[in-house]
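Sharing a sequence plus its predicted fold:
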Amino acid sequence: MPVPSLQDSCYVNAMIHFYRGELGRIMIWRQRLDVTTTWAITSTTSIITVAFSFPNVPHIVFFFNLAFVWMLLWIEARRYRFYDAFRGRVRMLESHFLVPMISQSQQLLDGEWRRLVCEDLILPSFKITAIEAVARRLKRNYVFIFAIILVAWTLKVFIHARSPIDSVEHFYNALAVHALPAWIACVVYIGTILTVGFLVVYVSRRSSEEINEFSGGNASLWRI
């Protein structure tokens, strides 16, 4: 199969429209990611407001807050996998089509990238695993939401405790609410910290970021 030329107007126009279509697709999925994050922030803000406004509201309300945020994180991670799959096509076109067009280098247009794009169009596939998608969204946004929930939960226990808390044992006993034993609350509390910490470390070590913080020696060229 001959390699298309940069002077082939039909090929260039088709690729440009293809690129614009894929770019529009990932923008739609990117907007859907913002919706779940907004709901997580809104629900957390509302629950914290109610918890601290009414002393009679038990701190068990943060159980539901954590469950709801974890559910939103899973939904957002699923959406992120679709976004990342289509973003892979866009990055392929940017790297192997737009770069040769800008640099006017026919050699950069060669390679197996066209075959890979065709295979992905015929049989679309995810580029990252579900746990990696969860970890990425957690590191980007949700780690701060979980941190706020845990801090608010701790303050709620201290401020509205029936008796003063001056030791770890008293704090542990204060976690009990009616029929809910303290050990369950403690497991949820510590388990959330360990799970969030593990996922953040996991994605930091095994996954590359969507955009790098530094671009090497060329970073200074982009300063205004």
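That came in fine, so what should we check first? Residues are numbered from 1 along each chain as shown.

From here on, just use CA atoms for contacts and neighbour counts.
Will do.

would you say residue 124 is within a helix?
No: Residue 124: not assigned to a helix; according to DSSP: H, G, I helix; E, B strand; the rest coil it is coil.

quick one: contacts for the nearest residue to it once chain neighbours are set aside?
Closest residue to residue 124 apart from its sequence neighbours, by Cα to Cα, 6 or more residues apart in numbering: residue 85 at 7.9 Å. Residues in contact with residue 85 (Cα atoms under 8 Å, 6 or more residues apart in numbering) are 124, 125, 126, 127.

Included below, for side-by-side comparison, is a second structure:
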Amino acid sequence: MKTERPRVNASLAAPDRSLGTQAQRPTPPADAPETAPIHQTISPEQAASAAPRPARKLSPAEFNTAMVHFYRGEVSRANTWRNRLDTTTNWAVLTTGATLSFAFSSPTNPHFVILINTVLVCFFLFMEARRYRYYEIWSSRVRVLETGYFTQVLAPELPADDAWVSHLVEDLRAPHFTISEWEAVGRRLRRNYLWIFVLLAACWNLKVYVHPVPAYDFNAFIDRATIGVVPGAVVFMVGVVINAGLLIFALATMRLQQATGEVLTERDFHPIQTVTDWTRAASDRRQRTATVRRAKKARERTRTPRVGSTTGEWKRPDSHRTQTPDDIHRTQYPQRKSLTEETLSQRSEVRD
């Protein structure tokens, strides 16, 4: 016996051929995000790696360890660039000493070697200013850690300030120079190179005046300053303009205070002081006064009033003799019972 199969409506089973087109899948918009193929197989490892990982919070011990190692690394970086600064200064000092020794060793030696050395020292100045900018990057980070992190560790009673964290994070994400080129040049010029330029200018004038014989008037001095086809007056005026420009530049950049890695703060730094403040006697006197003050405060902290005495006499406390551990806990927590009392009360409750 045959079983008749159900008839299916042709209009539903086949696409509408009267329109002359076939049914197509709708086209996604152009700005739709790309998706993985439907039949693509993804391993569990790939799925775990593709999933966003939750932020892991460091424990206090891990955070302190990270900060200590980070501080050591930044100190090492700052020390490396500080040594490079000393190297450039040593080059300038050595070349200046060698040039002056050669210029004054014989009356026939030319005086323009001192001018050449002045140009060389200018190159050293710009090299050291560039290195100083890199040094300030690491030095500023060290200073931020000292004032923000270690200060709170050593003095927890001070009000907490978390601004140093955001400042350090932004500096680590986008490192940048903390000092401008002009400020760096001005600082190195005032610290070291201004005195080298003054020495070179004085030695050049002395060389021109003394050798081969002392000049009898200013006109003879100008004639000796001649270098080839360049008149002596031009050489002298160029030297005056350059040295005056260096002095003006050193004074004009004193108010630039972008760098934060200096040891002394702006309110404690006084570049112009009397000579008596820099003498050894004044320094020793201030140190003795500070030492006596600290010792007096330490003695006051360790003294406690004697029981039953009104004479103002003081006695050093002996906590291991006068107080028991229970008394110490009772002093810190007045409402708390001693360990023995708590144990006895618990035992009595259990018996009841």
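Happy to help now that I have it. As the structure is a computational prediction, the values presented were derived from the model and not from experiment.

out of the contacts of residue 85 of the first structure, who's nearest residue 207 of the first structure?
Set against residue 207 of the first structure, the nearest of the contacts of residue 85 of the first structure by Cα to Cα is residue 127 (11.5 Å).

if we can go back for a sec, could you save the contacts of residue 85 of the first structure as a markdown table and add columns showing neighbour count and distance to residue 34 of the first structure?
A markdown table is the format used below for the contacts of residue 85 of the first structure (neighbours: other Cα atoms under 10 Å; distance: Cα to Cα, whole Å):
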| residue | neighbour count | distance to residue 34 of the first structure |
| --- | --- | --- |
| 124 | 13 | 24 |
| 125 | 13 | 23 |
| 126 | 15 | 20 |
| 127 | 15 | 21 |
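
wait, which of those residues is closest to residue 18 of the first structure?
residue 124 (15.6 Å).

The second structure: which residue goes with the closest one?
Matched to the second structure by TM-score structural alignment, residue 124 of the first structure sits across from residue 175.

What separation do you get for residue 162 of the first structure and residue 22 of the first structure?
58 Å (Cα to Cα, to the nearest Å).

out of these two, which sits in the more crowded spot?
residue 22 (17 against 9; other Cα atoms under 10 Å).

Test my guess that that one contacts residue 88.
No: assessed by Cα atoms under 8 Å, residue 22 of the first structure is found out of contact with residue 88, at 9.8 Å.

I'd like the distance from the residue nearest to residue 124 of the first structure to residue 99 of the first structure, if you could.
21 Å.

From the structure, what's the count of residues near the equivalent of residue 64 of the first structure over in the second structure?
The alignment partner of residue 64 of the first structure in the second structure, by TM-score structural alignment, is residue 116. For residue 116 of the second structure, the count of nearby residues is 11 (other Cα under 10 Å).

Residue 32 of the first structure matches what in the second structure?
Residue 32 of the first structure maps onto residue 84 in the second structure, by TM-score structural alignment.

residues of whichever strand or helix holds residue 331 of the second structure that come out buried?
Assigned by DSSP states H and E, residue 331 of the second structure falls within helix 325-332. Across helix 325-332 of the second structure, burial judged by 16 or more other Cα atoms under 10 Å covers residue 329.

now that helix: which residue numbers in the first structure?
Under TM-score structural alignment, there's no match for helix 325-332 of the second structure.

right, and the helix or strand after that helix?
According to DSSP H and E, the helix or strand after helix 325-332 of the second structure is helix 339-351.

Please state the offset of that following helix from the chain centre?
59 Å (Cα atoms, centre = their mean, to the nearest Å).

host element of the equivalent of residue 10 of the first structure over in the second structure?
Aligned counterpart of residue 10 of the first structure in the second structure: residue 62 (TM-score structural alignment). Here residue 62 of the second structure sits within helix 60-105, counting by DSSP H and E.

now for residue 194 of the second structure: what does it line up with in the first structure?
Per TM-score structural alignment, residue 194 of the second structure is aligned with residue 143.

Next, count neighbours for that match.
18.

Look up how far residue 108 of the first structure lies from it.
40 Å.

just to revisit the earlier point, does the match of residue 64 of the first structure lie in a helix or a strand, and which?
Counting by DSSP H and E, residue 116 of the second structure is part of helix 112-145.
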